[in-house]
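> For reference, the sequence and a predicted model appear below.
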Amino acid sequence: MLHIPALGAKSEIAVYEGRTEESLDLGSWHYPGTASAGEPGNFVALGHRTTRPAPFHDLHLLKRGDRIEAADSAGTYTYKVVEIRVTSSSDRRIVDPGSFGTLRGSSGRYLTLVTCHPLGSSAKRLVVVAEQAVPVSGKR
């Protein structure tokens, strides 16, 4: 689960394993091969903005410094937004934790949220990058 307080009423977002349309129809999905929440590396989640249930509809409202919590069976991990950018729909660097290296500190633990941009179009991608802000509170 993701909890994004800045999104108000839509702040709770389910994250499913598996790269399927069914996962996207339920919430968002964890991009295969990327880190899990709280682990070193880049935990990447993708979700729709305009089709049901549109969990990332208001992602454009986030600002640098906003808090994002990712929770799983091992614990809850807090991240702070460090970058928001629009990129091409073919940009695969978004899953690489080193691609934004100059913007990140030394935690080595990142969360990247990806959705289509602009609203109603899949021409580009809106990418929100967050870095783990506090020590791991889970078992990892």
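Sure thing, it's come through. Numbering: from 1, shown residues only.

> Every contact and neighbour count from this point should use C-alpha atoms.
Noted.

> ok, which stretches of the chain are helices?
For the chain, the helices defined by DSSP state H occupy 21-26.

> Pasting the second one now:
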Amino acid sequence: MYYYPMKKINKKILIKTLLIIIFLVLVGIVGINSRKNVNTTDNSSQLETNNPTPQAKFKDFHLEITKLNISAPVIANVDGKNKEIYDSALENGVAQFAGTANPGEKSNIFIFGHSSYYLWDPGEYKTIFAKLNDLDDDDLISVWWQQKEYIYKVTDKKIVSPNDVSVLKPTESEQLTLMTCWPIGTIDKRLIVIAKPN
């Protein structure tokens, strides 16, 4: 009878010991990986010092709004009339409406994104434009296109009907138009932010 309780105690001790060992191994792996990342960062900064040529921050189409802490890839030439296509694109960033201008083309660059979306659907950008209404006149927006940064200054903000396609029309001078559903959690209206080259 004495052997049974000892076996139970030994099993408990064994399980606890194994859990501690697993925990320590995992902590060690994380520590080693973080050191590798630090070393990689240190080496890259040394390379940058030796290489005086400026590097583009983003190689592809990208949108940044520092005030709102937004940084997202722009998926180019997305068919905004085909829900299946644009929903798929919006899982991976914000989208440029097909047929609108690219930065530097002196016309309307139209980019749209979610203010809210179903939590269970895939993608990290379901609320990327939730704070778009917090932009004020003169706030800056950066768009990276073909390794070049284009900076725009907010000049207007308005709410329009979902059927108002005038916001998609080409413009005589370059402008950036951002659009999202409004109010958050609905598809009743569209919030439009217009910005001109800075």
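Good, I have the coordinates. Everything numeric here is computed off the predicted structure, so don't read it as measured data.

> Map residue 113 of structure 1 across to structure 2 for me.
Taking TM-score structural alignment, residue 113 of structure 1 has residue 178 as its aligned residue in structure 2.

> separation between that match and residue 198 of structure 2?
16 Å (CA to CA, to the nearest Å).

> longest helix anywhere in structure 2?
Under DSSP H, structure 2 gives helix 3-50 as its longest helix.

> Just give me the longest strand of structure 1.
strand 75-88 (DSSP state E).

> so that one corresponds to what in structure 2?
With TM-score structural alignment as the criterion, strand 75-88 of structure 1 aligns to 148-161.

> rewinding a little: what is the corresponding segment of structure 1 for the longest helix of structure 2?
Under TM-score structural alignment, there's no match for helix 3-50 of structure 2.

> List the contacts of the nearest residue to residue 49 of structure 1 once chain neighbours are set aside.
In space, and not counting its chain neighbours, residue 49 of structure 1 is closest to residue 57: 3.8 Å by CA to CA, 6 or more residues apart in numbering. Counting by CA atoms under 8 Å, 6 or more residues apart in numbering, residue 57 of structure 1 makes contact with 48, 49, 50, 119.

> now for those, which pair is the farthest apart?
Maximum pairwise distance among the contacts of residue 57 of structure 1 (CA to CA): 9.6 Å, between 48 and 119.

> Of these two, which one has the most company?
residue 48 (23 against 16; other CA atoms under 10 Å).

> And the more buried one, how far from residue 73 of structure 1?
Counting by CA to CA, the gap from residue 48 of structure 1 to residue 73 of structure 1 is 25 Å.

> what does the match of strand 75-88 of structure 1 rub up against?
So stretch 148-161 of structure 2 is contacted by 56, 103-104, 133, 135-144, 175-176, 182, 188-198 (CA under 8 Å, 6+ apart).

> dump the residue contacts of the residue most central in space within structure 1.
Note on structure 1: the residue nearest the mean C-alpha position is residue 113, at 2.4 Å, using CA atoms, centre = their mean. Taking CA under 8 Å, 6+ apart as the criterion, residue 113 of structure 1 is in contact with 44, 45, 46, 47, 127, 128, 129.

> Out of the residues you listed, name the ones that lie in strands.
Filtering those for strands - DSSP E - leaves 44, 45, 46, 47, 127, 128, 129.

> hmm, back to that, what comes up buried for the match of strand 75-88 of structure 1?
Using 16 or more other CA atoms under 10 Å as the test for burial, stretch 148-161 of structure 2 gives 148, 149, 151, 152, 153, 154, 155, 157, 159, 160.

> before we move on, back to that, could you check how far the aligned residue in structure 2 for the residue nearest to residue 49 of structure 1 is from residue 183 of structure 2?
The equivalent of residue 57 of structure 1 in structure 2 is residue 130 (alignment by TM-score structural alignment). Counting by CA to CA, the separation of residue 130 of structure 2 from residue 183 of structure 2 is 9 Å.

> try residue 176 of structure 2
21 Å.
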